[in-house]
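> Sequence and computational prediction follow.
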Amino acid sequence: MPGDETAHDDRTSALGRVVVVIPTYDEAANIAWIVGRLRRARPEVDVLVVDDHSPDGTGEIADGLAVEDAQVHVLHRAGKGGLGAAYLAGFSWALAAGYDVIGEMDADGSHQPEQLGRLLDALRDADLVIGSRWVPGGSVVNWPRRREALSRGGNLYVRLLLGIDVRDATAGFRVFRRQALEKIDLASVRSTGYVFQTDLVTRCLRHGLTVREVPIEFIERVRGESKMSGQVAVESLRRITQWGVRERVEQLRGRRHGAAAAPGDVAARR
């Protein structure tokens, strides 16, 4: 209904300027489709495509979209440097351009632009909002049981190891307030792969920021090839293990010397 769209626009305008960063590598079959859906669902929101020199021509397609729509922007990178590196480049661009809210989502349609409003509404009293598969009301579509078990188990492992109360710390459908990204010091982030998502949510909690999760329906891609594999997942868990053990040792050392509990001991607020 037109009235509903106006209400959405009013709520978003209260947050300031919003941009959603979409990293791409070989997403020629999806990029125009997903950008079109996002622009129709949230016409007040800008889009930044960050392309890692896709050999299938994704970057050129994105350039064409930008020519046709002034709210679509494209950032070209020299080569495939990892998901985290692409997001860091996009976040830096968005902060320099003066955006107040910076979002992130996949290019393959697994994150539904029509559900972005849920995240933006929740950001009114949060610093970071995560579109979560594993909170009540969240779901996945077309996933084999093995992959669901891997994701659920991986997130449980993250919660136990890092001591954070986030059900879907590996999720990639998010919105940040610019102040949150500025506070966690993006220049010091070294994560480049899928562990990047866990890194950023943990940094937010360590700095005492408010993290909320809202339920989404995650749909497995129907076009193109997934960049996630068992090997990638295992490598991410290995990196999280190394990182988590180091964090715990540092916390124990601090407490042994009478230091206050680390900000990470504060549970995420939903």
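Perfect, I can see it now.

> Please make it C-alpha for all contacts and neighbour counts, starting now.
Fine.

> Tell me where the longest helix sits in this structure.
Longest helix of the chain, by residue count under DSSP state H: helix 230-256.

> from the middle of its chain, how far away would that helix be?
Relative to its chain's centre, helix 230-256 lies at 20 Å (Cα atoms, centre = their mean, to the nearest Å).

> try it against this one:
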Amino acid sequence: MNSSGPGRVVVVIPTYNEADNLAWVVGRLRAAHPDVDVLVVDDGSPDGTGMIADDLAARDPAVSVLHRTAKEGLGAAYLAGFRYALDAGYDVIGEMDADGSHQPEQLHRLLDALTDADLVIGSRWVPGGSVVNWPFTRELLSRGGNLYVRLLLGIQVRDATAGYRLFRRSTLEQIDLADVVSTGYVFQTDLVARVLAAGLRVREVPIQFVERVAGESKMSRDVALESLKRITSWGVRERIGRARGRKEAHV
């Protein structure tokens, strides 16, 4: 691992109708980490989020904006942002929500952990992690979903669905982003599984996740259930593949 520092760092922030939050979140990030760049990926927000992002970029050379014409899902937005960041030569590429739920002031925890990791996750469900202003039902759904992921996919990550992350450039290059087809929230679990399958190291650090106070959440019960369906199909395929491999090995 690189012990001389992380190099050039950019945080990708996908947006759709986040006019009430974007300037506030970007301002906090730039204040907390002046050496970290920001890439806003806007999916054609009708509420003017893209124009706010352009104004931020015009006033701050560390802020860039990638405009997309359609809302195609969180994963699709991140993939576009990752490709942009890789082409721009960044060494570390991060993920952060635009609604303030991921506190920019805690980014240093992820940066510090990157010294001996290929992917760092800001985790709600490791000791020291927490959530604020969540109803019990949503916490139960998240904890249960992550337990299901661990059992079905056989991974040890406590918060595989988390969206506060830092990837090394080499990590994203090694897992072959061109092969990633998941576009919704299941994208987060997909990438964790790919990083682990590549034999790379994932670390989790505790964060405090704060429920948004402005704008509408993009997460719903239906979205969560759809993600679990996709994870189930992956897990079943993987178990069948392993069973076939064991059978062939004994022939």
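Ah, there it is. Please read these numbers as outputs of a predicted model, since none were measured by experiment.

> Quick TM-score on the pair, please.
Overlay of the two chains. TM-score (TM-score structural alignment, normalised by the length of the second structure): 0.97; 249 aligned residues with a Cα RMSD of 1.3 Å.

> just to revisit the earlier point, elements contacting the longest helix of the first structure?
Packing partners of helix 230-256 of the first structure (3 or more Cα pairs under 8 Å, 6 or more residues apart in numbering; DSSP states H and E): helix 145-162, helix 195-206.

> which bit of the second structure covers whichever helix or strand comes after the longest one?
Looking back up the chat, that one is helix 145-162 of the first structure. Proceeding N to C from helix 145-162 of the first structure, the next assigned helix or strand is strand 174-177, under DSSP states H and E. Using TM-score structural alignment, the residues of the second structure aligned to strand 174-177 of the first structure are 165-168.

> With the first structure overlaid, how far apart is the matching stretch on average?
Between stretch 165-168 of the second structure and the corresponding residues of the first structure, superposition yields a mean separation of 0.2 Å, by mean Cα distance after the TM-score superposition for the first structure.

> Show residues contacting that stretch.
91-96, 110-111, 114, 118-122 (Cα atoms under 8 Å, 6 or more residues apart in numbering).

> Ala122 of the first structure -> the second structure?
Aligned counterpart of Ala122 of the first structure in the second structure: Ala113 (TM-score structural alignment).

> Wait, its match touches Arg201, no?
No - contact criterion Cα atoms under 8 Å: Ala113 of the second structure and Arg201 do not qualify, at 11.1 Å.

> out of those two, which sits in the more crowded spot?
When neighbours are counted by other Cα atoms under 10 Å, Ala113 of the second structure and Arg201 differ, and Ala113 comes out ahead with 18 against 15.

> The nearest residue to that one once chain neighbours are set aside: what's it in contact with?
Spatial nearest neighbour of Ala113 of the second structure, excluding adjacent residues (Cα to Cα, 6 or more residues apart in numbering): Val120 at 6.7 Å. By Cα under 8 Å, 6+ apart, Val120 of the second structure lies in contact with 110, 113-114, 165-167, 202-205.

> and Val120 of the second structure, which of the three is it?
Following DSSP: H, G, I helix; E, B strand; the rest coil, we place Val120 of the second structure in the strand state.

> do Ser54 of the first structure as well
coil.

> That one maps to what in the second structure?
Checking TM-score structural alignment: Ser54 of the first structure goes with Ser45.

> Count residues in the vicinity of that match, would you?
Around Ser45 of the second structure there are 19 residues (other Cα under 10 Å).

> residues touching it, list them.
15-18.

> hmm, 7 Å instead?
16-17 (Cα atoms under 7 Å, 6 or more residues apart in numbering).

> gap between the residue nearest to the spatial centre of the second structure and Tyr16 of the second structure?
The C-alpha lying nearest the average C-alpha coordinate of the second structure belongs to Gly163 (Cα atoms, centre = their mean; 3.3 Å). Gly163 of the second structure sits 16 Å away from Tyr16 of the second structure, going by Cα to Cα, to the nearest Å.
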